[in-house]
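Peer 1: predicted coordinates and the sequence they were generated for:
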Amino acid sequence: MNTQSVFPYKLYLVISQSDCKEEHFLDVAEQAIQGGVDIIQLREKSDVLDTFLNKAYQLKDLTDKYQIPLIINDNLEIARKVDATGIHVGMKDIAPTKIKNQWDKSKCIGYSLEYIEQLKTEQVIAADYLGISPVFRTTTKTDTVTEWGVEGIREIRELTKKPLIAIGNIHLNNIKSVMDAGANCIAVVSAICSAADPRKAAYELKNEILK
């Protein structure tokens, strides 16, 4: 993915089995795709390698069926083995520059932005898109550094042309303000994974983004 190209995705689902409660994550993912999700990241922080890999293969079959990208969270070995579209990492994970050196087939590297000063680093330069997290603080992710807010997105937008993926307590009532501030894409977890009807939830979110 060329960093200067238009990021074509609008609704980005970050999924794990634990986020889906009693529902199987593949069922939730398929309903979400049918509702409008157009890129999916598999994030299984607590799984052993073989379990994570098995889930990744299953999800890759599904995303291939619908011809949408699969991103793997913070595991280069799994991303390479399943031939994912890309990988998403943070400051404490493997660096984007190292990923480029070790995975020449990578089409997309996402990198989480925690400090505005990161924009000047070689890691941001190497990344294809930036994750802005959290836009609004959530109770489910407590290890975040900066709560960016809408003004934070606007500030970042003025400083970089990289595609910006906004995540963190985003819902139907605040999507428009986040997009208007300069986000290219909205990422969600519980807004779809915890929804009674993931397909409907995805449809409503996508419709609000496209307004």
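Peer 2: Here it is on my side, so go on. Keep in mind the model is a prediction, meaning the values are calculated, not measured. Numbering: from 1, shown residues only.

Peer 1: could you use CA atoms for every contact and neighbour count after this?
Peer 2: Will do.

Peer 1: I'd guessed residue 56 sits against residue 78; true?
Peer 2: Yes - applying CA atoms under 8 Å, one finds residue 56 in contact with residue 78, separated by 7.5 Å.

Peer 1: among those two, which residue is more densely surrounded?
Peer 2: residue 56 (25 against 20; other CA atoms under 10 Å).

Peer 1: quick one on the thing from earlier: okay, and the common contacts of residue 56 and residue 78?
Peer 2: residue 72 (CA atoms under 8 Å, 6 or more residues apart in numbering).

Peer 1: packing partners for the helix or strand encompassing residue 110?
Peer 2: Here residue 110, judged by DSSP states H and E, is contained in strand 108-113. Packing partners of strand 108-113 (3 or more CA pairs under 8 Å, 6 or more residues apart in numbering; DSSP states H and E): strand 86-89, helix 122-126, strand 129-132.

Peer 1: just send the ones you listed back as a markdown table, with mean neighbour count and distance to residue 16 too.
Peer 2: Shown next, in a markdown table, are the helices and strands packed on strand 108-113 (neighbours: other CA atoms under 10 Å; distance: least, CA to CA, whole Å):
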| stretch | mean neighbour count | distance to residue 16 |
| --- | --- | --- |
| strand 86-89 | 25 | 14 |
| helix 122-126 | 17 | 26 |
| strand 129-132 | 24 | 18 |
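
Peer 1: another structure for you, compare them:
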Amino acid sequence: MNISGLYAIAGSYRNDKPVERMVEAAIKGGASIIQLREKNTSAKQYIERATRVKAITDRYGVPLIIDDRADIALASGATGVHLGQNDLPIEFARQILGSSAVIGISVQTPQQAIMAQRQGADYIGAGPVFPTISKDDAEPPIGIADLYDICHAVTIPVIAIGGIYSYNATEVMGAGAAGIAVISAIFNARDIAAATAELIQAMRRNT
């Protein structure tokens, strides 16, 4: 599976818009991967929401990645799971989901990226690159220089995340990222599809 382009991270943190509508708008704008992130919900609610979102992503042929929870990914039939450094180890997530699942992991250093690749990760989520308002417990920003080092330390795709908008997306892609992951830049916009398309145009200015 090609892990690249715009990776949209959706969740129920926007109460004025159903997550299914947000996901569909992002896909219409050109998002190539959807991640569902639910931090404050029950497993039952998470599975139900993941199943509804998967119906949307399946309709458009877009992969769905579940944040943190390999069990939710398995139960919902999602494409894979994205793990944090303190989540279930990659080898156990692989046992749960199987060899064909896509498994990504967040890193902040080249050393973590190299270890993740050795352990069988399919892609890296590197960041936060810049300060972010979307995650209360975010690590300090790594900056463009460290992002460059991470991108060039591994051969698997690196998706940059954290404080990325249309005005700095070109710089991020220039560091060697295969794509960018965003929340606020598109889901806080009045027109999600238009904001997604604008970001994709900014990413392509580097190519």
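Peer 2: It's in. From a predicted model like this one, the values you see are computed outputs, not experimental measurements.

Peer 1: how alike are these chains, TM-score-wise?
Peer 2: The TM-score (TM-score structural alignment, normalised by the length of the second structure) is 0.93; 204 aligned residues with a CA RMSD of 1.4 Å.

Peer 1: before we move on, the earlier item: now distance to residue 111 of the first structure too, for the helices and strands packed on strand 108-113 of the first structure, in a markdown table please.
Peer 2: Output for those, formatted as a markdown table (distance: least, CA to CA, whole Å):
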| stretch | distance to residue 111 of the first structure |
| --- | --- |
| strand 86-89 | 5 |
| helix 122-126 | 7 |
| strand 129-132 | 5 |
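
Peer 1: ranges for the strands of the second structure?
Peer 2: 5-10, 33-36, 64-67, 80-83, 102-107, 123-126, 158-161, 179-182 (DSSP state E).

Peer 1: comparing the ones you listed, which comes out most buried?
Peer 2: strand 158-161 (a mean of 29; mean count of other CA atoms under 10 Å).

Peer 1: and it, which stretch of the first structure?
Peer 2: Strand 158-161 of the second structure lines up with residues 164-167 of the first structure when matched by TM-score structural alignment.

Peer 1: from the chain's centroid, how far away is that stretch?
Peer 2: Distance of stretch 164-167 of the first structure from its chain centroid, counting by CA atoms, centre = their mean, to the nearest Å, is 7 Å.

Peer 1: which residues are contacting it?
Peer 2: Identification of contacts with stretch 164-167 of the first structure by CA under 8 Å, 6+ apart yields 129-136, 157, 178, 182-188.

Peer 1: dump the residue contacts of residue 15 of the first structure.
Peer 2: For residue 15 of the first structure, the contact set (CA under 8 Å, 6+ apart) comprises 25, 29, 40, 41, 42, 43, 189, 193.

Peer 1: residue in the second structure paired with it?
Peer 2: Under the alignment by TM-score structural alignment, residue 15 of the first structure pairs with residue 10 in the second structure.

Peer 1: how much space separates the counterpart of residue 177 of the first structure in the second structure from residue 183 of the second structure?
Peer 2: Superposed on the second structure with TM-score structural alignment, residue 177 of the first structure falls opposite residue 171. From residue 171 of the second structure across to residue 183 of the second structure, the span is 18 Å (CA to CA, to the nearest Å).

Peer 1: between the two, which one's more packed in?
Peer 2: Remark: of residue 171 of the second structure and residue 183, residue 183 carries more neighbours, 23 against 17, as counted by other CA under 10 Å.

Peer 1: residue in the first structure matching that one?
Peer 2: With TM-score structural alignment as the criterion, residue 183 of the second structure matches residue 189.

Peer 1: and residue 109 of the second structure, what pairs with it in the first structure?
Peer 2: Residue 109 of the second structure maps onto residue 115 in the first structure, by TM-score structural alignment.

Peer 1: and residue 7 of the second structure, how far from residue 42 of the second structure?
Peer 2: For residue 7 of the second structure, the distance to residue 42 of the second structure equals 24 Å [CA to CA].

Peer 1: can you give me the helices for the second structure?
Peer 2: 19-29, 43-60, 70-76, 90-97, 110-118, 143-151, 169-174, 184-187, 192-204 (DSSP state H).

Peer 1: can you list those helices in CSV and add distance to residue 137 of the second structure?
Peer 2: Putting these into CSV (distance: least, CA to CA, whole Å) gives the following:
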stretch, distance to residue 137 of the second structure
helix 19-29, 22
helix 43-60, 21
helix 70-76, 21
helix 90-97, 22
helix 110-118, 19
helix 143-151, 17
helix 169-174, 22
helix 184-187, 16
helix 192-204, 25
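
Peer 1: and of these, who's closest to residue 135 of the second structure?
Peer 2: Closest approach to residue 135 of the second structure among those (CA to CA): helix 184-187, 10.2 Å.

Peer 1: the closest one vs the first structure, average distance?
Peer 2: Mean deviation of helix 184-187 of the second structure relative to the first structure after superposition (mean CA distance after the TM-score superposition for the first structure): 1.0 Å.

Peer 1: brilliant, that's me finished.
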